[in-house]
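S.K.: here is my input, please return the structure:
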Amino acid sequence: MDKEQIFQYLAESWNKNMPFNQLLGFEITRFDDKQAEISFRWDDKLIGNPIQKILHGGVTAAVLDVAGGVVAAANVIANLDEITPESVQENIRKLGTIDLRTDFLRPGRGEHFVATAHIIRSGSKVAVARMELHNENGDHIAFGTGTYMVG
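M.R.: Reported below is the predicted structural model:
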């Protein structure tokens, strides 16, 4: 398998096999070492403020974290000397969030949301990603910085 096939396989696998992401309706729509993208649609079960009918802050933080983790995983894979299912499995099993900062810019209103992430720095042990959440109108709802253990 080449790098793009691994990215495609993992995106499909994670979309189907991560119960928390399925519960929130998250779908990995882009997965490569340059940028990750997670999309989801509005659902009333995601309401954090019933009076204002806006996204719960935990949903916002969660989607930013997933996007950061996905791009960190892609970066690990892209830097492998040999890409095999075994080497990918061995290296991404170490992945975990060390720190997550979320800055809420405006209420989470919309019908469709997209979180994007890119790597700021990646080393042998730690990767740092920058994430953003927008709605279908391009309104910037939140941004975040995530630090991920990668080795």
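
S.K.: CA atoms for contacts and neighbours, from now on please.
M.R.: Will do.

S.K.: A strand includes residue 10, no?
M.R.: No - judged by DSSP: H, G, I helix; E, B strand; the rest coil, residue 10 forms no part of a strand; its state is helix.

S.K.: count the residues that sit near it.
M.R.: For residue 10, the count of nearby residues is 18 (other CA atoms under 10 Å).

S.K.: and it, how far is that from residue 62?
M.R.: Plainly put, residue 10 is 19 Å away from residue 62 if you go by CA to CA, to the nearest Å.

S.K.: and residue 56, by the same measure?
M.R.: 10 Å.

S.K.: to compare with the earlier structure, here is another sequence to fold:
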Amino acid sequence: MPKMNTQTILTKVSEFMNTQVPFQALLGLEITEFNPARGEIRFKWQEQLMGNVPQRMLHGGVTATALDTAGGLVAIAGMVDRLESPTEAYLMERLSRCGTIDLRVDYLRPGRGTEFIASATIIRSGNKVAVARMELHNEEGTHIAFGTGTYLVG
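M.R.: Presented below is the predicted three-dimensional model:
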């Protein structure tokens, strides 16, 4: 199998997640930035994402999912960045073992807007575990929620 460089890997993983992960597609999540320093996803308001109908607010589970996805991205990017030209098979094996260990979400304001942006930065990236800090804003920059996620990466 041919070996891949970090940027090729991040591009392939991003394309896969944007097109092949059913839950992400259902929510309309799209990866817009994916590197070891920062992960970002965006999604548009949809009626199906409403959690509080009278107030027309984003469901808290959607908020948590968006934050978790952004945190997972930056954690995975850090893991990929430490690999030295892995084969595609080895990369897929490593990715299959990645997952969320812990997620904390603090809801600051009602989730209202036409577009939502979840971003994440890495706090610590180790060989086995990574920790990320995430934020969710709407298109006007209103800070809706933040979180901390711990991810298994090795």
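
S.K.: what TM-score do the two superposed chains give?
M.R.: For this chain pair, the superposition-based TM-score is 0.97 by TM-score structural alignment, normalised by the length of structure 1; 151 aligned residues with a CA RMSD of 0.9 Å.

S.K.: counterpart of residue 34 of structure 1 in structure 2?
M.R.: Alignment note (TM-score structural alignment): residue 34 of structure 1 maps to residue 37 of structure 2.

S.K.: how much space is there between its match and residue 57 of structure 2?
M.R.: Taking CA to CA, one finds residue 37 of structure 2 at 30 Å from residue 57 of structure 2.

S.K.: please apply the same query to residue 34 of structure 2.
M.R.: Distance from residue 34 of structure 2 to residue 57 of structure 2, by CA to CA: 28 Å.

S.K.: show me which of these two is the more surrounded one.
M.R.: Under the criterion of other CA under 10 Å, the comparison of residue 34 of structure 2 against residue 57 puts residue 34 first, with 24 against 18.

S.K.: follow-up on the earlier one: count of neighbours near the residue nearest to the match of residue 34 of structure 1 when sequence neighbours are not counted?
M.R.: In space, residue 37 of structure 2 comes closest to residue 121 once its chain neighbours are excluded; the distance is 5.9 Å by CA to CA, 6 or more residues apart in numbering. Using other CA under 10 Å, residue 121 of structure 2 has 22 neighbouring residues.

S.K.: wait, residue 121 of structure 2 sits on residue 71?
M.R.: Yes - Residue 121 of structure 2 lies in contact with residue 71 (CA atoms under 8 Å); the separation is 7.3 Å.

S.K.: which ones are touching the match of residue 34 of structure 1?
M.R.: Residues counted as contacts of residue 37 of structure 2 (CA atoms under 8 Å, 6 or more residues apart in numbering) are 74, 78, 121, 122.

S.K.: show me what residue 17 of structure 2 aligns to in structure 1.
M.R.: Per TM-score structural alignment, the equivalent position to residue 17 of structure 2 in structure 1 is residue 14.

S.K.: distance between the helix ranked longest in structure 2 and the chain's centre?
M.R.: Criterion DSSP state H: the longest helix present in structure 2 is helix 60-82. Relative to the centre of its chain, helix 60-82 of structure 2 is centred 3 Å away, using CA atoms, centre = their mean, to the nearest Å.
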